[in-house]
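[1] Sequence first, then the predicted structure:
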Amino acid sequence: MRTLALAFIAFLAQVTPALCWWQYAEWGLSASQIAAASGGRATPCRPDAPACARPPGGVAPSHFVDGITMVGMPASAAFAFDAEDRLIQTVVFFPGAAPDLVEKLIQGVHGKPLDEQASPRVWRDARRGSDITALPVNGGMILLYRPTSGR
C-alpha cells in the first residue's frame, strides 16, 4: 500500500509543467525563444494538430510541439503569442484523457480550484504566475495555461 501511495505522489508531482522542457516557456517570450527552448522542436501549427485548435475562450496557437509526455501520458503543447510576439497562452492536449483524472491530478498539485462550483474549473499556479483551466475537448482533454490576471 505504501509503495502504491508513493507511486501516486510521484505521478501527481508530474502534472506541473515544471518537469517538462517547456518550463522555460515563460510569459512574454517570443516564438523564436520558445523554438530555442524546445531544442528546435516547436514548429508552426498545422490544421491536423489537435493542440493547435483554438481552445474555448482562448487564442489560436501558432506553434506546437508534438510527442511530449506529461503526467505519464502522451501530450502535445501549443503556444499562442500576442501582436508583439510575446507568449500569452500555452495549451497542453491529452488525447483520450478522462476529465476526472486530469482534474484530480491538478488538484493534487495545486490544491482546490479557485471556485469549486465554477465550470470550467480554474487553478492558480502562483509560483509561475499562471491560471490553469481544465477543459474537455473533442478527442481528449486540454490544460489551458494563461498568465494570472493583473500581472
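    Arrived safely.

[2] make it CA atoms for all contacts and neighbour counts henceforth
    Will do.

[3] my guess is Val92 contacts Arg146, does it?
    No: counting by Cα atoms under 8 Å, Val92 does not reach Arg146; the two are 11.6 Å apart.

[4] So for those two, which residue has more residues nearby?
    More crowded of Val92 and Arg146, by other Cα atoms under 10 Å: Val92, with 25 against 20.

[5] okay, pairing it with this:
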Amino acid sequence: MNPAILGTYQGVSCELVVSEDGVSITRTQDGVNIALTVLGGDSMGTLFLPYHQITAIDFKPYKFPFDGYILFHALGLPDIVGARNCFNFGDKKMNADYERIADEIRRHVHSFSCNDRQPLKASVADELTKLKDLLDAGVLTQEEFAQQKKRLLSS
C-alpha cells in the first residue's frame, strides 16, 4: 500500500480510514460514531473491509448538488450509494485527492494474486434456492431442476 494515502478522511456523515490491512467506513453524526440499526437491518456503525474482500471500487467526483463518493464493492454488500460501504464527500476541492486515493486502493486490491484471494463458495442451500428460482421463472424444466439438484446434493 502506498504510505502516502494511509490515514483518516472526513466525509459527509462518515469517516474513511485507510490502513495497511484494509479500509474502514464509520457513519458519524456531528462527528460522533453512530452504531444504530436502520430499517432492513443495515448496521450503520463501522464497517471494516480487508483489501482481499474488495471486488471493485467506484469513484464519482463531487458535482453540485450531488456528493462525490467512493463505493467499495464486496460480496454480500449492497451496490448502493449511501450504503455503509460507501464513503461520501461534499467538497469539490477534494475530487482529485479522493480520486487518487480510490485509484491507489484499487491498485492495491488488484495487486493480490488469484492465489491470495480466498474463494467464497456458495452454500448448497443458496445454489438450490437459485435453481428453484430458475424453475419458478420457467428457465429450467422440472427434469433439469431435478438433475441439477441431484448433482448439488451428491457433491
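    That came through, no problem. It should be emphasised that the depicted structure is a prediction, and the values quoted were computed from it without experimental measurement.

[6] Fetch the TM-score of the aligned pair.
    Overlay of the two chains. TM-score (TM-score structural alignment, normalised by the length of the first structure): 0.25; 66 aligned residues with a Cα RMSD of 5.2 Å.

[7] tally of neighbours for Met73 of the first structure?
    Close neighbours of Met73 of the first structure, defined as other Cα under 10 Å, add up to 13.

[8] Check Gly7 of the second structure too.
    Using other Cα under 10 Å, Gly7 of the second structure has 12 other residues around it.

[9] Not counting its neighbours along the chain, what's nearest His70 of the second structure?
    Actually, residue 70 of the second structure is Ile. It isn't His. For Ile70 of the second structure, ignoring the flanking residues on the chain, the nearest one in space by Cα to Cα, 6 or more residues apart in numbering is Phe59 at 4.6 Å.

[10] Next, that neighbour: secondary structure please.
    In three-state terms, and counting by DSSP: H, G, I helix; E, B strand; the rest coil, Phe59 of the second structure is strand.

[11] From Gln142 of the second structure, how far off is it?
    Distance, Phe59 of the second structure to Gln142 of the second structure, by Cα to Cα, to the nearest Å: 44 Å.

[12] Arg100 of the second structure now?
    Computed as Cα to Cα, the Arg100 of the second structure to Gln142 of the second structure distance reads 52 Å.

[13] Same check on Asn88 of the second structure?
    According to Cα to Cα, Asn88 of the second structure stands 47 Å off from Gln142 of the second structure.

[14] for Asn95 of the second structure, same thing?
    Going from Asn95 of the second structure to Gln142 of the second structure by Cα to Cα gives 53 Å.

[15] out of these two, which sits in the busier spot?
    More neighbours surround Asn95 than the other of Asn95 of the second structure and Gln142, with 19 against 12 (other Cα under 10 Å).

[16] Name the SS class of the more buried one, please.
    helix.

[17] go on, Ile70 of the second structure?
    Following three-state DSSP, Ile70 of the second structure is assigned to strand.

[18] wait, it sits on Ile25?
    No: in this structure, Ile70 of the second structure is not within contact of Ile25 by Cα under 8 Å, at 10.5 Å.

[19] what's the overlap in contacts for those two?
    Residues touching both Ile70 of the second structure and Ile25 (Cα atoms under 8 Å, 6 or more residues apart in numbering) are 86-87.

[20] Which one of the two is surrounded by more residues?
    Higher neighbour count among Ile70 of the second structure and Ile25: Ile25, with 26 against 22, using other Cα under 10 Å.

[21] ok, for that one, nearest residue in space, not its chain neighbours?
    Leu16 (4.7 Å).

[22] host element of the one you found?
    Using DSSP states H and E, Leu16 of the second structure sits within strand 14-18.

[23] And that strand, what's buried?
    By neighbour count on 16 or more other Cα atoms under 10 Å, the buried set for strand 14-18 of the second structure is 14-18.
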